[in-house]
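# The sequence isn't on hand, but the structure is:
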């Protein structure tokens, strides 16, 4: 579906969700690119740097980078503010506020952190990812208004192919296979995309009180379950493992344990981080997972832990969240 066919905006508005700025998540109405914020020396090209959102008081919310070899040291801070940020192959995705009201937008970034285009989102930004080629962007936002959910928060996934202009406005219309059988239910919910390539991805699906890792195909518009109790997956650079948060005892109310799933054997390895991690982890390299841990309403740090299950968690970037390793695929 092309971004230039804008009938989805009308559909979203009729749902009555815009008033609370938490409705059906769509990419609605192509808008002209907003002027880029001053970007300083921050860029998104591949290199030995880590990209993140600063939570330091003097640069709160702004996009920044640090060298991999000195991640806890001085940072280069841009003038661009985001609620979530991610980048790969010189392309970036910034989810951010859009004006004084509780409205949000997707900003498409080039390798120099310039804003190429913006698109309005109806929902609160939660997760962001970019495919290894840099061609496809994915995001998750919180929404309300789903009749099956009793007014509680749900999530919506969207995708944008910046090379073709094609969009995926929801995964809830995809054909679902659960445990090898066709499955349909009104309460299907998706979040936390991680890309294999421009066509294939993993994500979390919830239904009937359970959460699953699913494998998706954009061209075929299908998803199939891979393993239960997997949330916010992150595919390793070598494509063999998924880092994720696993609900303790199968109940998110108990918190989450950061875990790695081997895709060939489906063997799970709990990592040395024993605090509850409510984040979509990212890979620092093939051997290390990084993730944000909150220490206050607006304060968080990025930590790292060995992906093999041994060792100990270590502070990687203080006053930071939403990390991405620019040298990874």
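That came through, no problem. As the structure is a computational prediction, the values presented were derived from the model and not from experiment. Residues are numbered from 1 along each chain as shown.
# switch to C-alpha atoms for all contacts and neighbour counts from now on
OK.
# Please tell me how far the closest residue to residue 72 other than its chain neighbours sits from residue 56.
Among residues not flanking residue 72 along the chain, residue 317 sits closest, at 4.9 Å (CA to CA, 6 or more residues apart in numbering). Residue 317 is 11 Å from residue 56, where distance means CA to CA, to the nearest Å.
# more crowded one of those two?
Remark: of residue 317 and residue 56, residue 317 carries more neighbours, 27 against 16, as counted by other CA atoms under 10 Å.
# and here's the other structure:
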């Protein structure tokens, strides 16, 4: 081999090595980028724009729990492809709900010694409209179908509905006027046909009717829980049914899905999902055999969505609301969904 050919071969070899090295760097960078998007085989999450505006294709907005840089952010997926790639907003929430272009985001503010919490009212572009300090740990949030009314519940003592050593505070906000009722305990309550006054009364889990006047919630007192119907104009709540927690009103306003304590179940997992027909009072157990500690969301008039523990903290499941069928996992690593159409 001539000296010239040896030099050409050496140059070619060096070029190949350089290409391999460059490819390795690019592959590593791409792998790192994918690692940021997909952690431990979890769902793909990418930064982008998330809107709460009505219209367009049906979509789900929820708190993504996937490990990585977007964990705890509000993210969205098409309702037709819930397992598909997620678009993350950069807005962090512990609990969330939205309707008609209004969102409610319950956030933690990390301090050097202790955490504080606040409720943030969001517009359709996830921009802050108003915020309110919270007296405890966020647990439930809802928006009325029109977007006018917002409610949230926090724990102010203890840390679980399953036990008895807890207290809650539920607030209701009129976003049109800015009037905040800091506690539903300010409303007049009626139990068994009589005005009710008791120091142990707690409320949680508001769900709004479409008329911007009525709502439903849980009232606990005397060791029992009750479904109450609230009137925002009269500022009253009236007990309707016992052993109801975290109610969720169907879109057509005829049924409530809720968690019910069932005798004989473990103390730390005492609930099963039930549906209540408001006209007849008939209860129907849903085909979910596991204990659900969540306020369900209606996917449509026939199906509800709820969270159960999963590898990332929480996964979302669906089950028919008439007691038929069986549970189905909707998506992994998700919590606090809202269906927007």
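Nice, thanks for sending it over. Note that the structure is predicted; figures quoted are calculated from it, not measured.
# re the thing from before, who's in contact with the counterpart of the residue nearest to residue 72 of structure 1 in structure 2?
Using TM-score structural alignment, the partner of residue 317 of structure 1 in structure 2 is residue 331. Contacts for residue 331 of structure 2 (CA atoms under 8 Å, 6 or more residues apart in numbering) come out as 82-83, 315-317.
# Between those, which sits nearest residue 101 of structure 2?
residue 82 (20.7 Å; CA to CA).
# What is the neighbour count of the counterpart of that closest one in structure 1?
Taking TM-score structural alignment, residue 82 of structure 2 has residue 71 as its aligned residue in structure 1. Counted with other CA under 10 Å, residues neighbouring residue 71 of structure 1 total 17.
# Let me know whether residue 71 of structure 1 touches residue 315 as I believe.
No - using CA atoms under 8 Å as the test, residue 71 of structure 1 is too far from residue 315 to be in contact (9.3 Å).
# Which residue comes closest to the match of residue 82 of structure 2 once chain neighbours are left out?
residue 317 (5.5 Å).
# how much space is there between the one you found and residue 47 of structure 1?
17 Å.
# can you check residue 57 of structure 1 too?
Taking CA to CA, one finds residue 57 of structure 1 at 27 Å from residue 47 of structure 1.
# The two: who's more crowded?
Neighbour count, other CA under 10 Å: between residue 57 of structure 1 and residue 47, residue 47 has more, with 15 against 10.
# what's stretch 204-221 of structure 1 aligned against in structure 2?
Going by TM-score structural alignment: stretch 204-221 of structure 1 matches residues 218-235.
# quick check, distance from that stretch to the centre of its chain.
Centroid separation between stretch 218-235 of structure 2 and its chain, computed with CA atoms, centre = their mean, to the nearest Å, is 22 Å.
# With stretch 237-255 of structure 1 instead?
Relative to where its chain is centred, stretch 237-255 of structure 1 has its mean C-alpha point 15 Å off (CA atoms, centre = their mean).
# which one of the contacts of residue 331 of structure 2 sits closest to residue 254 of structure 2?
residue 317 (22.4 Å).
# Tell me which residue of structure 1 lines up with that closest one.
In structure 1, the residue paired with residue 317 of structure 2 according to TM-score structural alignment is residue 303.
# how about residue 159 of structure 1, what's its match in structure 2?
Checking TM-score structural alignment: residue 159 of structure 1 goes with residue 172.
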